[in-house]
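A.B. asks: attaching a predicted model along with its sequence, questions to come.
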Amino acid sequence: MRLEGIFAAAVTAAKADGQVDRARTRAHVERLLAGGCHGVALFGTTGEAASFSIAERKAMLEDLVGAGIPAERILPGVGLCARDDTLTLARHALELGCRHLLMLPPFFYKGVSDAGVAAAFAEVLERLPAEARVILYHFPKVSAVPITPEVVTPLLERFGPMVAGIKDSSADLDHTLGLVRAFPDLAVFPGADHHLLTVLQAGGAGSISAAANLNGAGSRKVFDLFKAGDAAAAEAAQVQVTAVRKAVEGGPLIPSIKALLALRLDDPEWRRVRPPLVELADDSGLAAAKAALANVETKV
């Protein structure tokens, strides 16, 4: 079955020494799942994946699964520049029961060809067991290595169901809808919450988004109303989701989300980010986000 639903691109709590704060991150994941998210994307862009080591990422995933969080509700980010590093994370996640993997392309070299990107993915896929399901991660603003249809098509032809979907973080609605039309059997997830309902209506799978850290319940409401066929109510619910996303993205996204979590939980430790990101100097830029979140359903 095609993967569907609302997945929060979970932020990662950090200790004063910069190491992963596993207890706070676990509690956050538990809140996200209890609050309506179908699952979480762990160590994606919003989770500051590139700032944490392979060992830290493996330990966090082991912590979550060991705490009883169903592995099938976790989408671990596994895409690194070196093939064998990607394989290390992917195999570890699969051994723990995480079938779906969120995979960036190798992102250090820029201006590479579609054939080169497809070959890099193929070298990983051919070394994974057939039950693995990979969500290709298109985020050209950050990676500068786009995942084009010319990358996806040969991978689908060669690996079939192992290529399960695409996360489109381009924030370009036309691009996302083009992927839905071009690959109707794939699970296409926008990273932009404000595109959720439009993409669902076109045949998309849901969303994998940063703002779901704060408003997963709102996105889940849109998803459920759409599935129930209540178009008017889904449109109304989408208005609230869009308002939260637009307010949150007014400043640096990851520090803003962490600052808002710190305020919501009355826990200043949540403000911490890993360099090169920096904490917000003050909360003066959060007024719109706080107003948009004032009536958001949440479980703390």
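C.D. replies: Yep, that arrived.
A.B. asks: going forward, measure contacts between C-alpha atoms and count neighbours the same way
C.D. replies: Noted.
A.B. asks: any buried residues in stretch 145-162, and which?
C.D. replies: Within stretch 145-162, the residues scored as buried using 16 or more other Cα atoms under 10 Å are 145-147, 151-152, 155, 161-162.
A.B. asks: show me which pair in the residues you listed is furthest apart.
C.D. replies: The span of these, defined through Cα to Cα, is set by 145 and 161 at 23.1 Å.
A.B. asks: packing partners of the strand or helix carrying residue 29?
C.D. replies: Applying DSSP states H and E as the criterion places residue 29 in helix 22-34. With contacts taken as 3 or more Cα pairs under 8 Å, 6 or more residues apart in numbering; DSSP states H and E, helix 22-34 sits against strand 39-42, helix 54-66.
A.B. asks: give me the distance from the first one to the chain's centre.
C.D. replies: On the basis of Cα atoms, centre = their mean, to the nearest Å, the separation between the geometric centre of strand 39-42 and that of its chain is 6 Å.
A.B. asks: next up, a structure to set beside the first:
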Amino acid sequence: MTYASSSAPPFGRALCAMITPFTEEGALDVAGARRLATHLVAEGCEGLVLSGTTGESPTTSDAEKAELISAVREAVGERASVVAGVGTADTRHTIALALEAEKAGADGVLLVTPYYSRPPQDAIEAHFLEVADATALPVMLYDIPARTGTRIAPRTMLRLAEHPRIVAVKDCSYDFLGTQQVLAATDLAYYAGCDEHNLALYAVGAAGCVSTVANAAPRHVRAVLDAFDTGDTALAARLQRRLTPLIDAMMAADLPGTVTAKALLASLGLPAGPVRPPLRAADPETTAGLRTAYDHLIADRPLPQGSPPW
């Protein structure tokens, strides 16, 4: 199989930004996390990103994050990469989480831009370099200015790319030109972090995607990349368009993807549980709309069952 990017992606191509399952009482559901991780990998996910935005990292404790990594690592073994979100607004805390993720069995760490304090570009660069120097794991930077208040400027990304352990970027910048500029000038493996960009970014040389929608439709998300890799770009486009109503329902409903993903997973009988405050559960009408979009996706010339499409 050939990849769209110039070299094999460091964490695979089709990654899921996995939700963190909780029990009905709100505790970490370790058994549920194992079951969901196993299901996602069996359905085609080549990597799982834990404790990111979709994984409710702001409301899980350091101990829960480490326990989640260990549980998922045990469940999937070496069949998929495990990338642990460790980014915080505090450099010292981020380093501590990165070291714990390494001990717990992660294959890499996801570092979000420090939020709230809105550091200038030189401080952002220093933060990432200090964390990358402190861990032996490869690093995926997470550029999501809509949530952090500050983006990683392309010129900063070019300098960060020189660090041997900074190997990838989860791109939610919504700056397609800036992304292409960095792709053209570095070997960074870019991953689309917004599902509507999965195919577009892959077509210009990205490594793959870190998908929230893959929590519910992992086979369909991966099928887009597989079709492109076989050279059937028309099929890839059709498959991406088939996903669009579900992407819209999950990611453009004025609700965080965590809320919509958990509502849909619960309706499918998969581990999810409640969201933690201040997030609130999706209402019945929203949940019904999510399930309708999912059912239409599955009913519209469904992917082959019994054997995976890759």
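C.D. replies: Yep, that arrived. Given the structure is predicted, the values throughout are model-derived calculations rather than measurements.
A.B. asks: rewinding a little: so where is the helix holding residue 29 of the first structure in the second structure?
C.D. replies: Across the second structure, the stretch matching helix 22-34 of the first structure (TM-score structural alignment) is residues 30-42.
A.B. asks: on average, how far is the matching stretch from the matching bit in the first structure?
C.D. replies: Average distance, stretch 30-42 of the second structure versus aligned residues of the first structure after superposition (mean Cα distance after the TM-score superposition for the first structure): 1.1 Å.
A.B. asks: tell me which stretches of the stretch 101-250 of the first structure form strands.
C.D. replies: Taking DSSP state E, counting those that start in this stretch, the strands of the stretch 101-250 of the first structure run over residues 133-138, 163-168, 187-190, 206-209.
A.B. asks: so how much does the third one differ from the second structure once superposed?
C.D. replies: If you overlay the two and look at strand 187-190 of the first structure, the average distance to its match in the second structure is 0.9 Å (mean Cα distance after the TM-score superposition for the first structure).
A.B. asks: over to the first one?
C.D. replies: Between strand 133-138 of the first structure and the corresponding residues of the second structure, superposition yields a mean separation of 0.6 Å, by mean Cα distance after the TM-score superposition for the first structure.
A.B. asks: okay, that strand sits on what stretch of the second structure?
C.D. replies: With TM-score structural alignment as the criterion, strand 133-138 of the first structure aligns to 138-143.
A.B. asks: and for the residue in the second structure that residue 124 of the first structure lines up against, the neighbour number?
C.D. replies: Residue pairing (TM-score structural alignment): residue 124 of the first structure is matched to residue 131 of the second structure. Neighbours of residue 131 of the second structure under the rule other Cα atoms under 10 Å: 24.
A.B. asks: next: the one 3 residues further on.
C.D. replies: Here the count is done by other Cα under 10 Å, and residue 134 of the second structure has 13 residues near it.
A.B. asks: sec struct for the nearest residue in space to it that is not next to it in sequence, please.
C.D. replies: Distances taken as Cα to Cα, 6 or more residues apart in numbering place residue 95 nearest to residue 134 of the second structure, at 6.6 Å, with adjacent residues excluded. Three-state assignment for residue 95 of the second structure (DSSP: H, G, I helix; E, B strand; the rest coil): helix.
A.B. asks: residue 95 of the second structure -> the first structure?
C.D. replies: Aligned partner of residue 95 of the second structure by TM-score structural alignment: residue 87.
A.B. asks: quick one, what contacts residue 202 of the first structure?
C.D. replies: 177, 180-181 (Cα atoms under 8 Å, 6 or more residues apart in numbering).
A.B. asks: ok, the residues you listed in the second structure: which stay?
C.D. replies: Counting by both residues aligned by TM-score structural alignment, their matches' Cα atoms under 8 Å, the contacts of residue 202 of the first structure that remain in contact in the second structure are residue 177.
A.B. asks: out of the contacts of residue 202 of the first structure, which end up buried?
C.D. replies: Counted by 16+ other Cα under 10 Å, the contacts of residue 202 of the first structure give 177, 180 as buried.
A.B. asks: closest one of the contacts of residue 202 of the first structure to residue 81 of the first structure?
C.D. replies: Of the contacts of residue 202 of the first structure, the one sitting nearest to residue 81 of the first structure (Cα to Cα) turns out to be residue 180, at 27.3 Å.
A.B. asks: quick one: contacts for that closest one?
C.D. replies: Contacts of residue 180 of the first structure (Cα under 8 Å, 6+ apart): 186, 188, 199, 202-204.
A.B. asks: how near is it to residue 211 of the first structure?
C.D. replies: 22 Å (Cα to Cα, to the nearest Å).
A.B. asks: now do residue 51 of the first structure
C.D. replies: In terms of Cα to Cα, residue 51 of the first structure sits 20 Å off from residue 211 of the first structure.
A.B. asks: what's the answer for residue 2 of the first structure, then?
C.D. replies: For residue 2 of the first structure, the distance to residue 211 of the first structure - Cα to Cα - is 23 Å.
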